[in-house]
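**Student:** I would like the atomic coordinates for the input below:
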Amino acid sequence: MKAVIQRAENASVTVEGRTTGEIDFGIVVLLGVTHEDTAEDAKYLVNKILNLRIFEDEAGKMNLSLKDTKGKLLSISQFTLYGDTRKGRRPNFMAAAKPDKAKELYETFNRLVEDEGVILAEGAFGEMMDVKLNNVGPVTLILDSKER
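**Tutor:** You can find the predicted model right below:
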């Protein structure tokens, strides 16, 4: 399971002009699922993301986590994180999980976030989405549950 996380002052996602999720402060997560991923991968990423110290403390040091700051999380499914661009000019998405499995693990990830008491906003699985965010810093990190 891969996640691109971005620290955000605010963010929103819309589908066909309708806002499906928005946050005023926190982290935007673009989440990709591959074939061999399990709920354990989701648990690992949730724990890592919610506790990463990527927010500034009063001294201006990145020393606080999303949980410390009471920030929110905007979760967006993104199968293109498993796009392989090594050959040719068109990405190959064979490493991305099939939609049924990907949706199940995306929903597992989201429920685990909520179980931790973090306010969650979501995109719309499998839909064409417009994502807007004000990335502060900018701070953008890439996490892979297979690289622990």
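**Student:** can we go C-alpha only for contacts and neighbour counts from here?
**Tutor:** Fine.
**Student:** surely Thr140 and Ala3 touch.
**Tutor:** No: between Thr140 and Ala3 there is no contact under CA atoms under 8 Å: 10.3 Å.
**Student:** the two: who's more crowded?
**Tutor:** Ala3 (24 against 16; other CA atoms under 10 Å).
**Student:** which strands and helices sit next to the strand or helix carrying that one?
**Tutor:** Using DSSP states H and E, Ala3 falls within strand 2-15. For strand 2-15, the contact count by 3 or more CA pairs under 8 Å, 6 or more residues apart in numbering; DSSP states H and E identifies strand 18-23, strand 26-32, strand 130-144 as packing neighbours.
**Student:** pull the residues that contact the lengthiest helix in the chain.
**Tutor:** As assigned by DSSP state H, the longest helix anywhere in the chain is helix 99-115. Outside of helix 99-115, the residues that reach it under the criterion CA atoms under 8 Å, 6 or more residues apart in numbering are 31-35, 38-39, 42-43, 46, 50, 75, 77, 119-120, 125-126.
**Student:** one more sequence to fold, the one below, so I can look at both together:
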Amino acid sequence: MKAVVQRVSEASVDVDGIRIGEIAEGVLILVCAMQSDTEANADKLTAKIAKLRIFRDEEGRMNRSLSETGGAALIVSQFTLAADTSRGNRPGFSAAAPPEDGARLYEYFITRMQSEGISVQTGQFGADMKVRLLNDGPVTIPMEF
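**Tutor:** As a prediction, the model looks like this:
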């Protein structure tokens, strides 16, 4: 699975002008299931994000994890992370998992993040979403498992 993790002061997602997810301090996770991904990939991604030390400690150093801070996660599916831009000017997305598999792994990833004790809000798989965020730092970390 591919993900982009952004430390945020706040983030939200709207579908058709309706706010469906919103968090204060935490992370915005843009996530994409790739063709060969399984639940094991989602498990590895979950474990890494939950313990990723990207939040400031008392000395201002990035030394605390999402689990330690009690921050929330806004998880948004984004198949465009699978973009192949190596040929021409139109990205190809054939490396992304088929929609059925992508949706299943997206939901599984959400459940796994919740099982880590993290408060989770979500986007809507396959929807045209408007995502807003106030990136804190900025801290933006690409990941792949």
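**Student:** just give the TM-score of the two.
**Tutor:** Taking TM-score structural alignment, normalised by the length of structure 2 as the basis, the two superposed chains have a TM-score of 0.99; 145 aligned residues with a CA RMSD of 0.4 Å.
**Student:** still on that earlier bit, so which of the helices and strands packed on strand 2-15 of structure 1 is nearest Ala59 of structure 1?
**Tutor:** Smallest distance to Ala59 of structure 1 across those (CA to CA): 15.5 Å, for strand 130-144.
**Student:** that closest one to strand 26-32, inter-axis angle?
**Tutor:** Strand 130-144 of structure 1 runs at 70 degrees relative to strand 26-32, counting by axes from the mean of the first three to the mean of the last three CA atoms, to 10 degrees.
**Student:** which residue is the nearest non-sequential neighbour of Gly70 of structure 2?
**Tutor:** Ile118 (7.1 Å; CA to CA, 6 or more residues apart in numbering).
**Student:** for Arg90 of structure 2, see how far away the one you found is.
**Tutor:** Summarising the geometry, the distance separating Ile118 of structure 2 from Arg90 of structure 2, computed by CA to CA, to the nearest Å, is 37 Å.
**Student:** which one's more surrounded, the two?
**Tutor:** Counted by other CA under 10 Å, Ile118 of structure 2 and Arg90 do not tie: Ile118 has more neighbours, with 21 against 10.
**Student:** state the distance from that one to Leu133 of structure 2.
**Tutor:** When Ile118 of structure 2 is compared with Leu133 of structure 2 (using CA to CA), they lie 19 Å apart.
**Student:** same deal with Phe55 of structure 2?
**Tutor:** In this structure, Phe55 of structure 2 lies at 17 Å from Leu133 of structure 2, with CA to CA as the measure.
**Student:** of the contacts of helix 99-115 of structure 1, buried ones?
**Tutor:** 31-34, 38, 42-43, 46, 50, 75, 77, 120, 125 (16 or more other CA atoms under 10 Å).
**Student:** identify the residue nearest the geometric centre of structure 2.
**Tutor:** Nearest to the mean C-alpha position of structure 2, counting by CA atoms, centre = their mean, stands Ile29 at 1.8 Å.
**Student:** that residue reaches Lys2, doesn't it?
**Tutor:** No: under the criterion of CA under 8 Å, Ile29 of structure 2 is not in contact with Lys2, lying 10.0 Å apart.
**Student:** buried stuff in stretch 45-61 of structure 2?
**Tutor:** Within stretch 45-61 of structure 2, the residues that qualify as buried are Leu45, Thr46, Ile49, Ala50, Leu52, Arg53, Ile54, Phe55, counting by 16+ other CA under 10 Å.
**Student:** which of these fall within strands?
**Tutor:** Arg53, Ile54, Phe55 (DSSP state E).
**Student:** pretty sure the second one sits against Gly60.
**Tutor:** No: here Ile54 of structure 2 does not reach Gly60: they are 10.7 Å apart, not a contact under CA under 8 Å.
**Student:** please consider this matter closed, and thank you.
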